[in-house]
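1. Got a sequence here, can you build the structure:
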Amino acid sequence: MRSKMQRLMGASALALVMSLAPIPSVAVDRDFVVADIELEGLQRIAPGTVLTYLPVSVGDSIAAGQSADIIRALFATGFFSDVSLRRRDDVLIVVMEERPAINEIRISGNRDIKTDQLLDALRQVGMARGRVFNRTVLERMENELLQQYFARGKYNVQVDVEVESLARNRVDVVIDIAEGRVARIQQVRVVGNEVLSERELTRRLESGSKRWYNPFSRRNQYSRQKLAGDLETLRSRYLDDGYVNFNIDSTQVTLTPDRRDIYVTINLDEGEQYVVREINLAGNLIVSEEELRSLLEIAPGDVFSRRQITNSANAISRRLGDEGYAFANVNPIPELTEEGNEVALTFFVDPGQRVYVRRINFTGNARTQDEVFRREMRQMEGGWYSTSNVERSRVRLQRLPYVENVNLETRRVPGTDDQVDLDISVTERLSGSFMVGLGYSQSQGLLFNTSLSQDNFFGSGNRVSVAFNNSSVNRIYSFSFFNPYYTIDGVSRGFDIFYRETDAAEADISRYSSDRFGLSVTYGIPLTEFNTFRITPGFESVRIKTSDRTPNEITDFLRDNDGPDFNLYTLNASLTHDTRDRTVFAERGNLQRVNLEVALPGSDLEYYRVDYRNQYFLPVRENLTLKLHGEAAYGDAYGNTSDLPFFEKYFAGGTRSVRGFRDFSLGPTDSNNDAFGGNFRVAGGAELIFPPPFLDNMPSVRVSLFLDAGQVYASYDDFDAGEIRYAVGAGMTWLSPVGALTFSLAKPLNDKPEDRTQSFQFNIGASF
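-> The predicted model follows:
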């Protein structure tokens, strides 16, 4: 009985096991027609997506052995880690196990490369949030991260990856990075050079040992991109010197065993130097060949120079662009002759289609009226395209005080071959400010100022300013309004009104104080694109206050000219020539200004002052500008006035003239041995200006090395070149939110015992 019960129980158990066992795979011994398809195991993937990839549908006949193809097709999607097929009668059952989805990628320990950059790199190898996680991609992912760091010279980097399982078949990928430090370049060697020395070749490379004078330099940090740029620098140097067949044979980058130091060896073949035998112009020249040849920087007999050839081709393209050929192509073709190492150079000119400008479109001007920008344009809609006019328009827009950046693109009009649109994107800077400031100046002591100004009043381009400034020397109240386009032709008009109280003794000048009230109107008349004439009639009331310590020079002047109150009817006239590329931190161009100031007949005092200033900016090389500047100024009285008024005399010394000497200290003194000023001033100097090498991405800061010279004389007849003072030093200017802050450290070269020197000078302030 027991044995029978055991047999029955065993049979039941076997039946139960058989009922729970998987349905056998599709039989391979006979075909069947699929009556229905069932999908099992799906969690996130939609059934419709699976049916799209499934190479069989209801009604299809499955042949013997076709199951492997079906499984292979589903595996190819990358969505599944396991796929099996089952059959129930004529129903095909597809059982799938989905790969987990990436819920989040967490990266820690990265400082040199931003997280967004690393995530973009991972996305390129198939790793991103929401995508299917595939363990076979992990190794590719780690390699990609390593390559990102290797490209930056970090060969000690370690990348640890962990996968954390979550509910609903999801995972988090956790990446911990130990970056290590950048491998340092200990030496860059050049092998194979005979004409140029190794020092001459390596000194301009971006890769190499750190300069002694720049401890913050990253020059010794290795990166592949930087080395590639250095190789191109070498190639350009030799091609500019005529070595047409120059070649870099190989580059070896050797890493020390501890992966901390790098040695770079560049093997090169200089080849032979070539000279230009002849220059030909071919193609459709449009303008005369004689004019085009005048644009060439290279001539027969010159050493072959890729830079000069490229500049010549660009000059021809720009000239054709001025005729409306916006897309002219100038292709220089050199033909080498082995005998004599000569090059026959031919410039093939293809002007293309002449085009005119259909529309000029402005974007980005959220506050400024469209008309304000259009009036600065020198390229007109409906006119032939002109490269010079387009570039000049860009510069004029860039010079506006309320514009930070200008991007100009020339775009062909679809469907035509003779029309283009100019798309101009402007980035506006804040044009209005309310400022309360506190600062300190060596010449004026503690400064307090408050101002309300708007350079772009209601988006009109007009400037309005109300200000109050207070220091130990000056207290100033002022209001000004300026319209740069009073007329459609560009005539400007402005109004100024001010009241100023001055205590000259606080500036170490003769002991007196003054109250001055004035108002004026200014008209600016553009004579040419670069020349402007301004005329400013005005009125000024001056009251002089003296004390027991006021010097005789001042009391005598007041007695002889019926002081201490004076009413002056003034007229200022100036002629300005300005070709600078920028008004602030210019890199090229010339600024010249002649200014005449006259107290007109009928004034209580009659005098004049003439001033000439010249600034010339020359780009020495990229990010290095040479500034040459000079000034000569002279003033005198006429009519019944005895002398140029003491409150209009010239001074020198300080951050705005000759650094290294105290403000206003150079020139004649009064009977109290205080600075009195003079009627004649000369000043000038030279300055090398460049961005600070230890501060990257700081466009608002410039440093300089300078030579200053200047002196003030009682009159023109007293001029003595031997009395001019000189100083050398270094300076820095920062365009801060409260204005230009200047610092200088100077060494006078020929100071005398009576001179008042000051090595460190500054003007600094801060808003609160």
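
2. hey, let's count contacts and neighbours off CA atoms from now on
-> Fine.

3. Can you give me the neighbour number for residue 268?
-> Neighbour count for residue 268, taken as other Cα atoms under 10 Å: 18.

4. which SSE is residue 664 in?
-> For residue 664, there is no helix or strand it lies in under DSSP states H and E.

5. where's it relative to residue 673, distance?
-> Shown here: residue 664 relative to residue 673, a distance of 13 Å by Cα to Cα, to the nearest Å.

6. what about the two, which has more around it?
-> residue 664 (23 against 13).

7. please give me the structure for this one as well, since I'd like to look at both together:
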Amino acid sequence: MDPVTVRGLGRCLLCACLAWASAGGAATAQEGTGAPDARRLKVRSLDIQGVSGLDVSQLTGVLATRESGGLLPFLGKDRYYNPRQLQADLYRIIAFLSDHGWPRARVTSVDLDRDEEAKAVDVTVHVDQGPPVIIDKVETFGFDVLEPRDQEAVQQRISVVAGRRRVQGDVRNTRTATLAVLQERGYAYSTVNVLEGEGTAPGHVSLYVIAEPGPQALFGTITVRGNHGVSDGRVKSLLSMKEGQEFRISRVVDTQRRLYNREIFQFVSVNAEPTSTVGAPVPVNVVLTQAKPMRLSITPGYGSEEKARITTTLRHLNFFGGARTALATVRWSSLDRGVRLNVEEPSLFRRGVSMSVGAQYWYADEPAYRSTTKGGRVTFAKQRERSDPVRRRQSLTTLSVTVVDEYEDYTVSEEALNDPDFYDDLIALGLNPNTGRGKGQLLALAVDLQRNTTPNLIDAKGGYLVSAHVEQAGNWMPGAYNYTEYTAEMRKYHTFGNIVVAGKARAGTIDAPGLLAADVPFFKRYFLGGSSGMRGWGRFEVSPLTLSGNPIGGHSMFEGSAEVRVPAFAKFAIVGFVDAGNVWYETLDFHFDELRVDVGPGLRYLTPIGPVRVDFGYQLTRIEGLLVNGELEPRRWRIHFSVGQAF
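-> Okay, here's the model as predicted:
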């Protein structure tokens, strides 16, 4: 710091203290210690004058001296004047301004205005910023070892810009971000420095971003420590890197994230530190501390569709060792309840294929039917994760195959059972026309393929998701049902400034070699409506109707949605949406001139677990004659409460 500035600070603070003493004594009590007395004065206001070119709240945010109160003064915290804190804050002001481009800034005076009646003091700090340091030009050297597209990425990560102030934070960010590009391309031993040269005039500088990439390197020996209960081989099968693989710094970060996400370990540290021999393979040290294996959680909740709900889960995070996860779930709500058990093998034969074995006893109470499902599923899944932070791309592709063996016992709704127009369907479905009950074994093979490029699907702001599902029951497999189902879905998210535009399209159809009503169980039929799509209607309300007006489901469906999500204030956001879709009875029977449409606004409140949302949907195209719970539905609107975005 300039000696002149230091002497000026000393004189400034001395004058302030003398003025304070002459006014009736100094406030010597420390903030937060003891009870308030006559000598303790609240800081009623703190004003910093002479600062321009930046938000003063950024400056006051780093100071220890702060104003009392808050948005509501009677609820805010009392802050007391402390001369030692103020003295340190004067140095903080100079350091802050110097770091943000004003190296010659100084404090010229401090005014302390005491109010004895209110036992308060108003603090005013006068600052002379001086001229800023302006960047004339920014040049890069040493990055020519990278591909042209990666060199463009380096330029995009340079925070310092010609014609602007030199901010030390931007200089540090530039060094860190450009070094990360080199390390992501295998240059583990690279260094980057930002050097400063003379500019075209006093107070102007030229900045040079200089890289020394060195040779490309590989990952060396991987050492695992602290892995009690999980073998070294199993831990290494969960890592994102392998010995002898090209070095990429993102693989180190992904490895740490993967191990934490398994929740088996309470502490995870993954370090890849280059050795003193430039170009040598980079050793990796993985240090683990195992967490308690048993986790119990009881989660209550509420939604506009399922009303009150409670879910209890018991997890064993290292079931019989090997990082296997066992999960038991007990749930109750007005829509569904039951017990589910699941065991996951994270890496079958260490080939990167996971296996999940599940069993359930589950009751579902839907508007169109009630069903009880007993049985199990076995799923084999292979994931391929790709991450390229340099070009800001990431993707997760998952291929899974599921074998289903479940016994279904279901009954259609009273409204459908009492509808004479549905009598022939009951017989074709093999249901008792008097009770509407059917039962049978479902043996099926399902194949799912999904590609996801969104960083966070719960509240996505960019990327896309594409998925396809094929399910075959019967044919060469025994069982009571014989059908093939095809569904596909695509979601796309894009951000314009701080506004997110999201779109979704989903389609599906079910085919059968014989009669649809005979080969396809009723619970597989398509219905639309609810909080996640077609929000102008309730669940199971968009569907073909009987002549009486009861929804009976169909075998082809399409739905699409578009949303605009705009931040409002604090943690609130507002949404405008439009939904369109319909269900048709026959296979591949799509008629896009018959789409039902709804629009509406929504409100979101951001929480750590995702946005809490409320949507109001209004029907632009009514379904004439629709019966809900046996009564003619007069409303053209619905209100939905839920957690997470609609899609």
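
8. Just the TM-score for the two chains, thanks.
-> The TM-score (TM-score structural alignment, normalised by the length of the second structure) is 0.67; 560 aligned residues with a Cα RMSD of 5.2 Å.

9. what element comes up after the longest helix belonging to the first structure heading to the C-terminus?
-> As assigned by DSSP state H, the longest helix anywhere in the first structure is helix 2-20. With elements assigned by DSSP H and E, the helix or strand that comes after helix 2-20 of the first structure is strand 32-33.

10. From the chain's centre, how far out is that following strand? Work that out for me.
-> 71 Å (Cα atoms, centre = their mean, to the nearest Å).

11. against the second structure, where does that strand fall?
-> On the basis of TM-score structural alignment, strand 32-33 of the first structure is assigned to no residues in the second structure.

12. got a list of what residue 315 of the second structure touches?
-> Applying Cα atoms under 8 Å, 6 or more residues apart in numbering, we find residue 315 of the second structure in contact with 293, 294, 295, 296, 325, 326, 327, 328.

13. what does residue 729 of the first structure give?
-> So residue 729 of the first structure contacts 705, 706, 707, 744, 745, 746, 747 (Cα under 8 Å, 6+ apart).

14. Among those, which one has the most neighbours?
-> residue 746 (25 neighbours).

15. Could you measure from residue 39 of the first structure over to residue 83 of the first structure?
-> 11 Å.

16. Need the overlap of contacts for these two.
-> Joint contacts of residue 39 of the first structure and residue 83 (Cα under 8 Å, 6+ apart) are 94, 95, 96.

17. Out of those residues, grab the one that's most surrounded.
-> residue 96 (22 neighbours).

18. thought that one was touching residue 47?
-> No. In this structure, residue 96 of the first structure is not within contact of residue 47 by Cα atoms under 8 Å, at 11.3 Å.

19. can you list the residues that contact stretch 194-206 of the second structure?
-> 131-138, 171, 174-175, 207-210.

20. Mutual contacts of residue 96 and residue 47 of the first structure, please.
-> With Cα under 8 Å, 6+ apart as the test, residue 96 of the first structure and residue 47 both reach residue 39.

21. Tell me which other helices or strands the longest helix of the first structure touches.
-> Judged by 3 or more Cα pairs under 8 Å, 6 or more residues apart in numbering; DSSP states H and E, helix 2-20 of the first structure is in contact with no other helix or strand.

22. how near is residue 281 of the first structure to residue 326 of the first structure?
-> Taking Cα to Cα, one finds residue 281 of the first structure at 20 Å from residue 326 of the first structure.

23. neighbour count winner among those two?
-> Neighbour totals were compared for residue 281 of the first structure and residue 326, and residue 326 leads with 28 against 16 (other Cα under 10 Å).

24. That one falls within a strand, correct?
-> No. Assigned with DSSP: H, G, I helix; E, B strand; the rest coil, residue 326 of the first structure falls outside any strand and is coil.

25. so it sits right up against residue 355, yeah?
-> Yes. Taking Cα under 8 Å as the definition, residue 326 of the first structure is a contact partner of residue 355 at 6.7 Å.
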